[in-house]
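In: coordinates only, sequence not included:
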């Protein structure tokens, strides 16, 4: 009987372990399937989020005044604010007061692939449907640059606002370098924080070559192309001086396009002086006319609210699962580390298709 009991216990433990493994595998598969499904339906699940900044600022002020003022002062202030609100509503009802100009605030936090353009393009489309003549768009931009074609698209999205006659201000609190500055220069006005990194109007591409290692290991590598310049430099083949010369010529062409783009939107800029690949801090960039003012985005929004303008943040919220959130956090961390390590001065040129 004791032998049978031991067998039953061991068999029960075996079944429990087996069930645990099966459940774990099932959960993993479900997790992967869910992640794939979320990725496919990403844009369909996106939602437009709008927040009235004035209300948040009023709540902050009320909270502080509640602590700083005595009861009589706080009551008098509340009474005065109610009277002003009543007078404002009455004036609007009688048509004596026009609606305050609105400030729409959009965010762009760029990585090497300018992935945030997918959300920004939808937010711009939404704003373009309601924007009026006296409205303004403020883009809070942060980017160390990245692939040329990706940042070209991102800059083109901002150009949609300019082409529609919308006043566009770009605010840089920390970093707008290389492709980031390509976007920023589209703004009618660029405002940077005192120590924000600005500029890096240049192009760079780098590629490792393992040809000597392959030869040392007696490994053959063959590359067949149709077209003289389908491939200029390769990672595994033996590169030629002709290929290097063509590759450098393509980089120069890209640099010329970059400079022409900046010159188009900022004609007063001495492009040859600043298109050296160098970067400058906000106060230095102001002297070089890379930016128009030194301030933070918080200053701009608070000033607009104090001037009686309605300030709204507009963004696209992407509903993502755990895997997508972890991937996004890793992407942003890598992008910031690259920027802080000095690689912010780079416009990456992608491998030819």
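Out: Right, received. Where do you want to start? Nothing here was measured: the structure is a model prediction, and the numbers come from that model. Numbering: from 1, shown residues only.

In: okay, CA-based contacts and neighbour counts for the rest of this
Out: Fine.

In: what about residue 341, neighbour count?
Out: Residues near residue 341, counting by other CA atoms under 10 Å, number 9.

In: ok, it - contacts?
Out: Under the criterion of CA atoms under 8 Å, 6 or more residues apart in numbering, residue 341 has no neighbours.

In: buried ones in stretch 58-74, by neighbour count?
Out: residue 74 (16 or more other CA atoms under 10 Å).

In: same deal with stretch 261-275?
Out: In stretch 261-275, counting by 16+ other CA under 10 Å, buried: 261, 262, 263, 265, 266, 269, 271, 274, 275.

In: now residue 105: how far from residue 151?
Out: Counting by CA to CA, to the nearest Å, the gap from residue 105 to residue 151 is 20 Å.

In: which one's more surrounded, these two?
Out: residue 151 (27 against 24).

In: so that one sits right up against residue 184, yeah?
Out: No - contact between residue 151 and residue 184 fails when scored by CA atoms under 8 Å: they sit 10.7 Å apart.

In: and of the buried residues of stretch 261-275, the nearest to residue 29?
Out: Ranking those by separation from residue 29, with CA to CA as the measure, puts residue 261 on top at 47.8 Å.

In: want to compare, so here's the second one:
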């Protein structure tokens, strides 16, 4: 009788509806800069703590939209999610939006179930280092490069110096170690459903539908429908935000009057960061 009466009562006196907290992890993964917060452990820690504080929640969900970035920050976020899931005995649902590639997919591995849109981009299980070489440009411009070091390898892979094969091989060995760590994570989390496709760990990426066939994800679906199908049509979704940076925090000393001299100091670097991040998204046609 009491439970029946509670269903008619408003607010906190009535029967509470199930709530599933959702943390949105969006953007390139890496350290913060003066003009962007960056998707890293520090920027998501508060949101993770809040999401796992919903003691009655049947699960914690993550909505991921990331082309990748720092392997270290990706791994740290993954480990923190799994740690909190184990401590709080919560099921983790991961929903992929446009893309979960490279480090974005590494984070997605924290999910007990990974759900994607059929047109999501998933995969890119590999490691890449990219840069430019300016040696011929310096020669044409008549500029001399002067570097003084203590430690003969301190200018390894310097973009203003000719490449050294030994340095390239050293970089490749580091990439191989990081790649093996990534592969071990995929096999540990998904080994029972992975296909034996030769390209699985080649760095290729696929649509969500193909990724399901390869065993990289579990099913096709969307966040709201999946949650209501699993936990009831009355289940509510509660989005938990991550740290954002506002203009006053972009530029030191910024106020209503503005500070153009200080802004000028950080805007060129911001433009380069924006181009670098855009190149990550562009790789996946986004």
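Out: Sure, I can see it. Being a predicted model, the structure only gives us computed values, none of them experimental.

In: need the TM-score between these chains.
Out: Once superposed, the chains reach a TM-score of 0.74 (TM-score structural alignment, normalised by the length of the second structure), with 255 aligned residues with a CA RMSD of 3.7 Å.

In: nearest residue to the middle of the first structure?
Out: residue 109 (2.1 Å; CA atoms, centre = their mean).

In: which non-adjacent residue is nearest that residue?
Out: residue 142 (5.0 Å; CA to CA, 6 or more residues apart in numbering).

In: so what does that neighbour match up with in the second structure?
Out: Residue 142 of the first structure maps onto residue 65 in the second structure, with residues paired by TM-score structural alignment.

In: the strand or helix carrying its match vs the first structure, average offset?
Out: Here residue 65 of the second structure sits within strand 59-66, counting by DSSP states H and E. In the superposition with the first structure, the average deviation recorded for strand 59-66 of the second structure is 0.5 Å (mean CA distance after the TM-score superposition for the first structure).

In: looking at the first structure, name the residue matched to residue 220 of the second structure.
Out: So residue 220 of the second structure corresponds to residue 294, using TM-score structural alignment.

In: residue 132 of the second structure versus residue 144 of the second structure, what's the distance?
Out: According to CA to CA, residue 144 of the second structure and residue 132 of the second structure sit 17 Å apart.

In: how big is the offset of the lengthiest strand in the second structure relative to the first structure?
Out: For the second structure, the longest strand by residue count, based on DSSP state E, is strand 91-101. With mean CA distance after the TM-score superposition for the first structure, strand 91-101 of the second structure departs from the first structure by a mean of 0.7 Å once superposed.

In: show me what counts as buried in that strand.
Out: Those would be 91, 92, 93, 94, 95, 96, 97, 98, 99, 100, 101, for strand 91-101 of the second structure by 16+ other CA under 10 Å.

In: surely the last one touches residue 124?
Out: Spelled out, that is residue 101 of the second structure. Yes - counting by CA under 8 Å, residue 101 of the second structure sits close enough to residue 124 to count as a contact (5.2 Å).

In: what do we get in the second structure for residue 109 of the first structure?
Out: Looks like residue 109 of the first structure aligns to residue 26 there (TM-score structural alignment).

In: and the strands in the stretch 151-286 of the second structure, which stretches?
Out: Here the stretch 151-286 of the second structure has its strands, by DSSP state E, counting those that start in this stretch, at 205-207, 219-220, 236-240.

In: kindly reformat those strands as CSV containing mean neighbour count and distance to residue 276 of the second structure.
Out: CSV is the format used below for the strands of the stretch 151-286 of the second structure (neighbours: other CA atoms under 10 Å; distance: least, CA to CA, whole Å):
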stretch, mean neighbour count, distance to residue 276 of the second structure
strand 205-207, 20, 20
strand 219-220, 19, 31
strand 236-240, 16, 28
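
In: okay if I get these as a markdown table plus distance to residue 286 of the second structure?
Out: Shown next, in a markdown table, are the strands of the stretch 151-286 of the second structure (distance: least, CA to CA, whole Å):
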| stretch | distance to residue 286 of the second structure |
| --- | --- |
| strand 205-207 | 13 |
| strand 219-220 | 20 |
| strand 236-240 | 24 |
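
In: how about the ones you listed, which one is nearest residue 4 of the second structure?
Out: Residue 4 of the second structure lies closest, by CA to CA, to one member of the strands of the stretch 151-286 of the second structure: strand 236-240, at 20.7 Å.

In: next one: residue 178 of the second structure from residue 158 of the second structure, what distance?
Out: Distance from residue 178 of the second structure to residue 158 of the second structure, by CA to CA: 22 Å.

In: tell me the residue in the first structure aligned with residue 91 of the second structure.
Out: That one, residue 91 of the second structure, aligns with residue 167 by TM-score structural alignment.

In: wait, that match sits on residue 136?
Out: Yes - assessed by CA under 8 Å, residue 167 of the first structure is found in contact with residue 136 at 5.0 Å.

In: can you tell me the closest non-neighbouring residue to the match of residue 220 of the second structure?
Out: In space, residue 294 of the first structure is closest to residue 192, 5.0 Å off (CA to CA, 6+ apart).

In: pretty sure that neighbour contacts residue 177?
Out: No - look at residue 192 of the first structure against residue 177 with CA under 8 Å: they stay out of range, at 11.9 Å.

In: mind listing the helices for the stretch 201-350 of the first structure?
Out: With helices called from DSSP state H, counting those that start in this stretch, the stretch 201-350 of the first structure shows them at 211-216, 241-265, 271-274, 282-287, 297-306, 322-340.

In: and the first one, what's buried?
Out: Right, helix 211-216 of the first structure. Buried residues in helix 211-216 of the first structure, defined by neighbour count with 16+ other CA under 10 Å: residue 211.
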